[in-house]
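Asker: okay, predicted coordinates and the sequence, questions at the end:
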Amino acid sequence: MTMISQQKLCARLKSSVFSSGLFLVLSVLILGLLPACPALGQEVAESLLSVPAYQEPQGEEVREILIEGTQRIDDAAVVSYLTFGVGDMATSDKVKASLKELFATGLFVDINLAVQDGVLTVQVVENPIISSVSFEGMDMINQDDLEKEVQLKPRLVYTLPKVQKDVQRILDLYRRSGHFAATVDPQVVTLDQNRVDVVFKIVEGKHTGVRRIQFIGNNHFDDDILRGQIHTQESAWWKFFSSSDFYDPDRVSYDRELLRRFYLDQGYVDFRIVSSVAEMAPDKEDFFLTFTLEEGNRYKFGKISVESEIKGLEGQDLQPELLTLFDTWYNGGKIENTVAKLTAILGDRQYAFVNIVPETEKDKEQKIVDLTYRIKPGERVHIGRIDITGNTRTIDKVIRREILVAEGDPYSISKIKQSEQRIKDLGYFETVKITPAQGVQTDRSDVKVEVKEKATGDISLGAGFSSTDGVLGDFSIRERNFLGKGQDVRFGAMLSGNTKQLDFSFTEPYFLDRDLSAGIDLFHVRTDQQEESNYDEVTTGFSLRLGYPLSEALRQVVSYTLRRDKISDVSFTASRFVRDQEGESTSSFVSQELVYDKRNSRLEPTEG
């Protein structure tokens, strides 16, 4: 190509490229002509470098925020959920994030965000408030149980997901009671002021029982024995007071564990449950439940030892405490009980956080299991803080004085358990739980005492009829935890045709903050004996009581009583003995009572 024609070509290309809307595309193609048109290539390159890089739109700056559609919710609350505010740029990402935050509150059924001329407008439609929650169609389950099960309550915000979750909760409740055919239809009644009533319409259906329970693979125990080990029972007409013959998948899962424990306690170490299958009967009224088992061989205990990794603690010293013995049938329950026993013993020796691991080595040929209780180190610990929670009425001192350990004492598991039982025996709490917690220092264990208060006051009203006294009435009021101080106060009154009686008693269980129970009893009795013995009698007096322990199980109570008796209006027909007693007399006496109590609980004893 001649110089003149080359120059003409370059000039034409230059004119075409820069005048065309396809500048970027053609520029790339023309780069291939750079050797022929160096001047054109240079201009194209400079033009390419001058093209700005792509940038995401920055959005519009927000100068004002308007909230529309709110009724109950404050505008400021809506603004607080936005991810940007006045002065920020309203990008699409921020708008999406704000929508997500607002919907997550569950307060709104619809939300719209729009920015125009610097004004961010937030339009919302609030979810309604629940006015009432009711149930229809239930016979097998009472309303109180349903109300406890559902989460929707009056004055809460209504949302469809909440309703759907409560429907599932109700269905689960019915299935646990054996009603697998139950259906729940939630209906919403719209009221004024953006309120709704929620009505759960329930069709219970017949309860689904267990027609037959059978086992496959049980060569050493027959079906009747295995049925006796599980909670699920076969349905029968006479079991109308029981719910154990209802099919419940959760109960079946627990039955699998019960079978596993039973076989392990009998020595069948290799036992496993292949499957547990529930099949609906053709009439859709009951289930057939089948457990498929692999029993395996029965094993005995071989060598049994205790190995301690704690310095100064010899495993041989604990050997006599073992419940598992050589050449006896393997028993998983005895292993668990031995671990618990050793843990308690070491806990009393201030090893609060030891870890006792039973290690087994199985010999399939000899059918024996060697067992080693390995005690892994845990530092000797002392009591750190003792924290008490849940006592909204009872003062701390009442609870602390029942705890047998104090801050700084060596940690003792047995004393902790005894303390828990002593607090339960007060009768002031519905639940009592004492748990250890790691303290600030590694050698300290905090003790957390959690209680839940219950009512401790009693009011009694009674009425009756007696051939001697006629109609009689009785009234008493008692507070066993007076002012939350653990004091026992009682007032009683009895009224009949011939007798009028008033009595009052007060007991301080820890007099002078010591283990001394002190109390006083006041009484006043007026008796009309004219019809039978021709006299009237009035008795007034008091008793003082003091009790103290002689030993852990033996307690002595000493009391002093002072009383004044007045016999008056003696008829001349009365006996000489009665006439001789006419007038006032004062008497006093001291009594003693010994109480021996070895029960493990005053309220719910199981031994002693």
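Answerer: Cool, the structure landed. Numbering: from 1, shown residues only.
Asker: please make it C-alpha for all contacts and neighbour counts, starting now.
Answerer: OK.
Asker: can you give me the buried ones in stretch 540-554?
Answerer: When burial is assessed from 16 or more other C-alpha atoms under 10 Å, stretch 540-554 yields the following buried residues: 540-549.
Asker: do the same with stretch 127-137
Answerer: Judged by neighbour count using 16+ other C-alpha under 10 Å, the buried positions of stretch 127-137 are 127-133, 135.
Asker: and the contacts of that stretch?
Answerer: Counting by C-alpha atoms under 8 Å, 6 or more residues apart in numbering, the neighbours of stretch 127-137 from elsewhere in the structure are 106-109, 143, 152-159, 194-204.
Asker: and those residues, which are buried?
Answerer: In the contacts of stretch 127-137, burial by neighbour count holds for 106-108, 152-153, 157-159, 195-204, counting by 16+ other C-alpha under 10 Å.
Asker: among those residues, which are located in strands?
Answerer: 108, 195-203 (DSSP state E).
Asker: tabulate those in JSON lines, adding columns for distance to residue 464.
Answerer: Supplementary listing: those in JSON lines, determined by distance: C-alpha to C-alpha, whole Å:
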{"residue": "108", "distance to residue 464": "62"}
{"residue": "195", "distance to residue 464": "53"}
{"residue": "196", "distance to residue 464": "52"}
{"residue": "197", "distance to residue 464": "49"}
{"residue": "198", "distance to residue 464": "49"}
{"residue": "199", "distance to residue 464": "47"}
{"residue": "200", "distance to residue 464": "47"}
{"residue": "201", "distance to residue 464": "47"}
{"residue": "202", "distance to residue 464": "46"}
{"residue": "203", "distance to residue 464": "47"}
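Asker: pasting the second one now:
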Amino acid sequence: MKKSGGQSSAFFRKKIETTSFAKRSSVAIFLGISALSVVPSAPAIAQAYSFSSVEIEGTQRIQADTILSYLGISRGETIPAAALNDGYQRLIGSGLFEKVELLPQGNKLIVRVQEYPTVNVVSVEGNRRLKDDVFAPLLKSQPRRVYSPTTAEKDAQTIVEVYQAQGRLAAKVTPRIIRRSNNRVDVVFEVIEGKTVEVERLSFVGNRAFSDGRLRRVLQTKQAGILRQFIRADSYAPDRIEFDKRVLTDFYMSRGYADFKIQNVTSEFSRERDAFFITFNVQEGQQFRFGNITTTSDLEEVNPDDFAAVSKLRSGVVYSPGHIENTVARMERLALQKGLNFIRVEPVITRNPRDLTLDVELVIARGPRVVVERIDIEGNATTLDSVVRSQFRIAEGDPFNPREIREAAERVRALGFFTTANVRPREGSSPDRVVVDVDVEEAPTGSLSFGGAYSLENGFGVNLSYTQKNLLGRGQFLKLSFANTSDTTSFAFKFVEPRFLGRDLAFGVEAFYNESVQASSFFDSREIALRPSLDFPVSENGRLGVRAFVSGSDMYNAKADSSAIITNEAARGQQVGVGFGLTYNYDTRRTGLNPNAGVLLRFSTDVGGFGSDYQYVKSEALLRAQTKVLSDQVTLSATFEGGYLASLNGGTSRFTDRFHLGPSKLRGFSTNGLGPRDLTAVNQDALGGNAYAVARLEAQFPLGLPEEYGLSGGVFLDAGALWGLDDTLSGTIDDGVHIRSSIGASVFWTTPIGPLRLNYAHTLAKEAYDKENEFELTISTSF
């Protein structure tokens, strides 16, 4: 019974007492029972109660009305003992009280409670390997909230799971409380971390097409090696093993092994119980290729030939489910372009075990008329809903397409903004409507780095950079960087809006300032640039970027004994001009039919210098191809690139305009170590060139060392030339085409700080005045 109008009721009299928590006693209920004469021949009568008043004791924060609502007793109502017990259970189940007693005294019921204390501080003790910041966002026990033993136990299990994910299966966590004044407690999670359980050996049984070493590179789990103190991937984690099973299956299926199965995965403890021996028992089956490819439909409005034209499935190509998925997606997009809704393309596969081919019939049919009712996004505390929705090519009211939902889920995960991203459809308000639930868990997207560097050419330097991939939760990219060495100082700024105007249109702005002392050429220089740009798709594999720019350079402090060309160019002073350009990229590395191969084509051209004394056209092109041979053990790659700078107004280029080759393009030579050079000058200054062409051939292969060491080898052959000057000082400078070449070997090392590469190059063809660079340690880049 509730009070009204703020007036006291004669039915309920409250007595509030402060109780101490010296120790936690067990919860008991005392029911007063009137004395009854026991007559053996009389039947048993169930106890019943009727209370005219209720007195509540021990409350501090919780209102009496709240207790009465849980109790559920009305004035003068006769209730059985079972109903009183139900009220007691509701009070206990509310999670508000540490102790509850119900004391019937005639027509009066005394409710004596002891409230749970308030959490003062939550701390984790004994954790040496993991910082408190790792656990803080995961714990439900929070300061200024009511303490709950159940919540504390769940938090302890959460901490244990975090340690188990790190391979510390023996970790133990005990929740404890320290009582403070004013009914407060400190919640302490005492941690015993235990030792890391490593993966001592990772082996395979039943694999014939691929070696153990090749399959280990596919898996996320790694064997413990010399870097076991730094690499967490060599710790045993059951969840990671489940992920590896899916990855291994996808690896085999994409290479034509349609019958591939993982029979089982055994995990055995070592005798010392500090490591696991994991064995994948696989059944590879035979490799299949595509057989006959046909497209059929019973729908009058569908012309199968139109849909077959967009298919990229070809007979004789190694079978892959991904190829079929891509073709089905193309056909369903074509149906939408033709205004055909609810069209589904179902692949029907027929096996030909004799010739190991799979015939594929693509059946175009009308699917169920189901539409998307809405898209619900949960868990994105920072990232805006619009960023996630932009990855869906469907909206509310569009026909529901399960394949598009799966592709959208992959695009959401590929953003890199979330640690987990689950996309699940469910039935909406009616059977013909679907609600798409998107549950995400955000990940850190910003980084601040500060470090030092040393190079033989530039000496010691410092680097400072800030990068944010999801600026203000809008999906925007921002990077600020500063670098300084004894010879150079540079600032750079880059901003990208990937969904400009709500479309697949990337708007970017880049700016940089470089100031350097060219010790080898005996002059100083400054360069500035500002480039806004737009980038958009023009085909499935192609993107086109257009840009405008303002750029300028200044050559000054030229030494008296420098080349006359350098002196003349420095005398022209600061030059600033505007221009525009475009870049076309064609990339099949992710969408090509061969998972082991890919092609990257890039072409760019700039027309600039308007407003300065030199207007020009500057173009560059790059073609790169890669494939894997010998059961994916050896990676072969070839790169061809070149550039050309031409004057539009009959002017002459400057050092800062021309191309310069170094070890990044032609290994074995120093920066500005080849190309036209003024041999009449005291310092034989390198001048750069208006044109260049380079070819690089490379092979990367295992060294036979344990895979967990992360070491592999490579060999390479480079050849190229840099030539062409507008001013040759009356022919005294040789700017002709002279081919340089080098051969060498590389060592690749995958380390916790990133992939490193050590090159040793030996020049095969060079000019007498070229400057060589035999050894080079760089960050390895992937194709």
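Answerer: Perfect, thanks for sending it. Everything numeric in this text was worked out from a predicted model, so none of it was measured.
Asker: what comes into contact with stretch 65-77 of the first structure?
Answerer: Here stretch 65-77 of the first structure makes contact (C-alpha under 8 Å, 6+ apart) with 78, 85-86, 119-126.
Asker: give the contact list for the residue nearest the centre of the first structure.
Answerer: Closest residue to the average C-alpha location of the first structure: residue 431 at 10.7 Å, with C-alpha atoms, centre = their mean. The contact partners of residue 431 of the first structure, by C-alpha under 8 Å, 6+ apart, come to 424, 450-453.
Asker: please enumerate the helices of the stretch 1-150 of the second structure.
Answerer: If you assign secondary structure with DSSP state H, counting those that start in this stretch, the helices in the stretch 1-150 of the second structure sit at 64-71, 81-93, 132-135, 149-165.
Asker: for residue 434 of the second structure, which of those helices is the nearest?
Answerer: Each of those was checked against residue 434 of the second structure via C-alpha to C-alpha, and the shortest separation belongs to helix 149-165, namely 33.6 Å.
Asker: what's the mean deviation for the helix or strand following the closest one versus the first structure?
Answerer: Read in the C-terminal direction, the helix or strand following helix 149-165 of the second structure is strand 172-180, with elements assigned using DSSP states H and E. When the first structure is overlaid, strand 172-180 of the second structure sits 1.8 Å from its aligned residues on average, using mean C-alpha distance after the TM-score superposition for the first structure.
Asker: returning to that earlier point: among the contacts of residue 431 of the first structure, which lie within helices?
Answerer: residue 424 (DSSP state H).
Asker: including distance to residue 506 of the first structure and neighbour count, could the contacts of residue 431 of the first structure go into a markdown table?
Answerer: Formatted as a markdown table, these follow (distance: C-alpha to C-alpha, whole Å; neighbours: other C-alpha atoms under 10 Å):
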| residue | distance to residue 506 of the first structure | neighbour count |
| --- | --- | --- |
| 424 | 22 | 22 |
| 450 | 28 | 17 |
| 451 | 25 | 22 |
| 452 | 25 | 15 |
| 453 | 22 | 16 |
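Asker: ok, of the contacts of residue 431 of the first structure, which one's closest to residue 521 of the first structure?
Answerer: Looking at the contacts of residue 431 of the first structure and their distance to residue 521 of the first structure, the nearest is residue 424, at 26.5 Å (C-alpha to C-alpha).
Asker: ok, the nearest residue to the closest one once chain neighbours are set aside - contacts?
Answerer: Distances taken as C-alpha to C-alpha, 6 or more residues apart in numbering place residue 432 nearest to residue 424 of the first structure, at 6.2 Å, with adjacent residues excluded. Residues in contact with residue 432 of the first structure, defined by C-alpha under 8 Å, 6+ apart, are 420, 423-424, 449-452.
Asker: repeat that for residue 432 of the second structure.
Answerer: Shown here is residue 432 of the second structure, whose contacts under the criterion C-alpha under 8 Å, 6+ apart are 369-371.
Asker: do the same with residue 220 of the second structure
Answerer: 233, 240, 243-244 are the contacts of residue 220 of the second structure under C-alpha under 8 Å, 6+ apart.
Asker: mind redoing it with 10 Å?
Answerer: Contacts of residue 220 of the second structure were listed using C-alpha atoms under 10 Å, 6 or more residues apart in numbering, and they are 233-234, 240-241, 243-245, 247-248.
Asker: among those, which are located in helices?
Answerer: Taking DSSP H, the ones among these that sit in helices are 240-241, 243-245, 247-248.
Asker: so which of the ones in strands among the buried ones among the contacts of stretch 127-137 of the first structure is the closest to residue 165 of the first structure?
Answerer: Distances from these to residue 165 of the first structure were compared by C-alpha to C-alpha; the smallest belongs to residue 200, at 12.3 Å.
Asker: what lines up against the closest one once you look at the second structure?
Answerer: Matched to the second structure by TM-score structural alignment, residue 200 of the first structure sits across from residue 189.
Asker: measure its match to residue 555 of the second structure for me?
Answerer: Taking C-alpha to C-alpha, to the nearest Å as the measure, residue 189 of the second structure and residue 555 of the second structure are separated by 64 Å.
Asker: would you double-check that residue 720 of the second structure falls in a strand?
Answerer: Yes. Assessed by DSSP: H, G, I helix; E, B strand; the rest coil, residue 720 of the second structure belongs to a strand.
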